[in-house]
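In: turn this into a model:
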Amino acid sequence: MLIRISIIFLALVSFFTISFSANSQAQPSNSCTSFSGNGINNWYPFVYRKDDGQLTGIVVDGTQEALKRIGLELEIDNDKPWKRILYDLEQGNVDMVLGAYWNKERAAQYHYSEQLGTDELRVFVKDGKQFPLTSPQDLIGHSGMRLLGGSLGDEFDTFASNHLDFIEVPKSDSIVIMLQNNRADYGILGYVEGLQHIHALGLEKTIVPLNMPILSNAMHVMINKNASCAHHVEDMNKAILDMRDDGTLQNIIDDHLSLIRK
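Out: Alright, predicted model coming up:
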C-alpha cells in the first residue's frame, strides 16, 4: 500500500513539474503585448521630441503604425542622450532604438527593421568657408564634426577612420554652434536636421550646406534580439512593407516633412 501511494505521489509531482515547465516556456509569448523604445530628441524629421516632450517623427509614427497592425503597442522611454540610448538597447533596458543606419557590426548584434525612410546627409560649413566637394576624398585635410557614438555606415566609417580628422559631438545642434565658433571646418548632419537646427538657432545667414549630398542612408529601427516580442520582428517588417505598398508610409513621410518646413 505504501509503495502504491509513493508511486501515485511521484506521478503527481512529475505531472505538475511538466505542466509548470510548459507554462513557463509559453510565458514570453503570452506576455508579449508591446515593444519599449527610445530615440534621439532632435533627428528631424525622423525622430524628435515636440515641445511637450512627446517623441514623434517618421520612424516613430511608422513603427507605431506597423506594430498596431500586428496587435502590439510602442512604449516610449524618457528623453536621454544618444550614447545612453544605445547603452540601454545593449543592456536590454529598451527593446528598440528608433532611428539608426545599418552597419555590419550592429546587424550581427541586433535585428533591423525594414527601411522607414532615407536620410540625405550634407556637409555644413560656415558661410565664406565653402570648399569644393565631389566625393568624401575632398574632406581629407579639413577638420570635421560628427555625432558622438553615431555610425554613418560601414564604408564611410572605415574611410573616416583611416583618412579623416573628426571631433565627436554629443548633440547634433551643438555641431552648428561649434561651426559658428570656428571649432572645425565642417560638420556632417542630415540635410533636414541641419536646416532645422540652423533655423532654430537663427543662423540661416551664417551656416550653410554644401551643394552635394555626402551620403544617402536608409533609416531603420534596431531591435534587441532578447526582447520579449523579438519573435514578432518578421511580422512588423511585413507590416512595414504593406505600409509602403498601400501609401501609408509615404503619407507619414510627407506629413512630417510639411511640419518641419513650417
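In: only C-alpha atoms for contact and neighbour calcs from this point on.
Out: Noted.
In: which residues in the stretch 1-150 of the chain form helices?
Out: Here the stretch 1-150 of the chain has its helices, by DSSP state H, counting those that start in this stretch, at 2-31, 58-69, 82-91, 104-109.
In: pull the number of nearby residues for Asp254.
Out: 13 (other CA atoms under 10 Å).
In: do Ile252 as well
Out: Using other CA under 10 Å: Ile252 sits among 20 other residues.
In: same question, Leu201
Out: Counted with other CA under 10 Å, Leu201 comes out at 12.
In: what do you get for the one 4 residues further on?
Out: By other CA under 10 Å, the residues close to Lys205 number 10.
In: what does Asp61 give?
Out: 21.
In: now for it: which residues touch it?
Out: By CA atoms under 8 Å, 6 or more residues apart in numbering, the residues touching Asp61 are Ile252.
In: can you give me the distance of it to Asn78?
Out: Distance, Asp61 to Asn78, by CA to CA, to the nearest Å: 17 Å.
In: where along the stretch 151-262 of the chain do the helices fall?
Out: Counting by DSSP H, counting those that start in this stretch, residue ranges of the helices within the stretch 151-262 of the chain are 154-163, 172-180, 191-200, 233-246, 248-261.
In: could you also give me the structure for this second sequence? I'd like to compare it with the first:
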Amino acid sequence: MRHLVVLLTFIFHVTGSPLFAQPSPVMVISGNPEAPPVAWNKQGKLQGVGPKLATDILSQLNIQYSIQPATDWLQVQQQLVAGEVDLIVSAYKNKKREQHMVFSAPYLESPVVAVVKKGDRFICNCWEDMIGKKGVAGQGESFGDDFDAYIKDKLDVTYTPYQRAFEMLEEDTADYLIIDLYPAIIYSKLLMVEDKIEFMEKPIVVQQLHMAISKKSPYLDQLPAINNQLKQLKAAGKIKKLAIDQYNSWHKTFKERQHFYAKAQKNASDAQATFNAEARDRGLDNLARFIEEGRPYMEGGTGH
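Out: Predicted structure coming up:
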C-alpha cells in the first residue's frame, strides 16, 4: 500500500495533475425571463438575443454550458452573486452590480422610455419634469448609476412586476412608467393595452446591454475571448439583425397564442350561450326530478 501511495505521488508531481482529473464544470447561464426579444422564457426555455448570442459564442469557444431558465429577474441576479449562475446573458452595468460581476463589452443599445396612459401626456424634456409625479418601474430593474441615483434622490417611483405597472397607469395610481423600449413594446401587446398608452417623445436614457460573469465563476478568464466574439458580431451587424429576428420569432408565437386563445374563448362563449339558452328547460327538468317525483334522500339522510 505504501508503494502505491509513493507511485501515485510520483505521477502527480511528474504530470502536474492528479491521475484521475475531475471533469471541467459546465458553465451555467441564465437571464431576465421577462425581457423579450432580448431574453424571455418560452415553455420553460430561455429564448432571445442574449441566450442565442451566448450559446453561439460558447459553442465557438468549445465551452460546455447549461441554460437555467428562471421566473424572477431579481432571483437570477442573486444567484449570480452567490456563484450559482456563471453568466447572465443581458444586463445593464452599474456600480452596485460591479461589486459582484464583471461585464462584457456592450453588444446592444436599449433606450429607456417613459410610458403614460393615453391622453395623460405631460411635457417631459428632462428628468426634472418627472418630479412631483408618481412613477412606477419593473421589479429588479436598473437604469444606470446616474438615473438610478436620481430616482432615489428626486423621484417617487415604485418597483413592481410589469403587469401591475401597466395596471397602475390604467388606475391612475401612477403617472408614468419607466421601462426599456423592447419590453414596453412587447408587454403592451401581451396585455392588450397598445391603444391605451402613449410613449413620451424623448428616451429617458440610452443604456447598453452587456453579458455579465460572476466574480465567483471559474470562467472569468474566458471574458476576453467572449468580448472578441461579441465585437466581431457587432461590427458585422449581426446582433441588430438578430434582435429583429428574435422579435419576429416572439411576435409569431404571440400571434399563434392569441389566435388559439381567441378560438378557445369563442368556443367557450358559444357553449355558454347554448347552455344559457337551455338553462330554463334544464332547471325545470331538475325540479321535476327532485321535487315532483319525490325522490328519496341518499342513504343516511334524515329527510328533514
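In: got a TM-score for the two of them?
Out: After superposition, the two chains reach a TM-score (TM-score structural alignment, normalised by the length of structure 1) of 0.85; 250 aligned residues with a CA RMSD of 2.5 Å.
In: could you identify which of the helices of the stretch 1-150 of structure 1 is most buried?
Out: Highest mean neighbour count of the helices of the stretch 1-150 of structure 1: helix 58-69, a mean of 22 (counted as mean count of other CA atoms under 10 Å).
In: with structure 2 superposed, average distance for it?
Out: Compared with structure 2 after fitting, helix 58-69 of structure 1 has a mean deviation of 1.5 Å; criterion: mean CA distance after the TM-score superposition for structure 1.
In: what sits against the alignment partner in structure 2 of Ala160 of structure 1?
Out: By TM-score structural alignment, Ala160 of structure 1 lines up with Ile151 in structure 2. Each residue near Ile151 of structure 2 by CA under 8 Å, 6+ apart is listed here: Val157.
In: ok, Phe35 of structure 1 next?
Out: Neighbour list for Phe35 of structure 1: Leu72, Glu73, Leu74, Glu75, Val94, Asp95, Met96, Ala227, Cys229 [criterion: CA under 8 Å, 6+ apart].
In: how far away is the residue mapped onto the fourth one from structure 2 from Leu155 of structure 2?
Out: The reference is to Glu75 of structure 1. The alignment partner of Glu75 of structure 1 in structure 2, by TM-score structural alignment, is Ser66. Relative to Leu155 of structure 2, Ser66 of structure 2 is positioned 40 Å away (CA to CA).
In: which of those two has more neighbours?
Out: Between Ser66 of structure 2 and Leu155, counting by other CA under 10 Å, Leu155 is the more crowded of the two (18 against 13).
In: pretty sure the more buried one contacts Gly132?
Out: Yes - using CA atoms under 8 Å, Leu155 of structure 2 is in contact with Gly132, at 7.2 Å.
In: Ser34 of structure 1: neighbouring residues, count only.
Out: 17.
In: kindly apply the preceding question to Leu203 of structure 1 instead.
Out: Neighbours of Leu203 of structure 1 using other CA under 10 Å come to 16.
In: what's near enough to touch the counterpart of Gly194 of structure 1 in structure 2?
Out: Gly194 of structure 1 maps onto Ala184 of structure 2 when the alignment is built from TM-score structural alignment. By CA under 8 Å, 6+ apart, the contact set of Ala184 of structure 2 is Val115.
In: Asp195 of structure 2 now?
Out: Lys118.
In: which of the helices of the stretch 151-262 of structure 1 sits closest to Ala26 of structure 1?
Out: helix 233-246 (18.0 Å; CA to CA).
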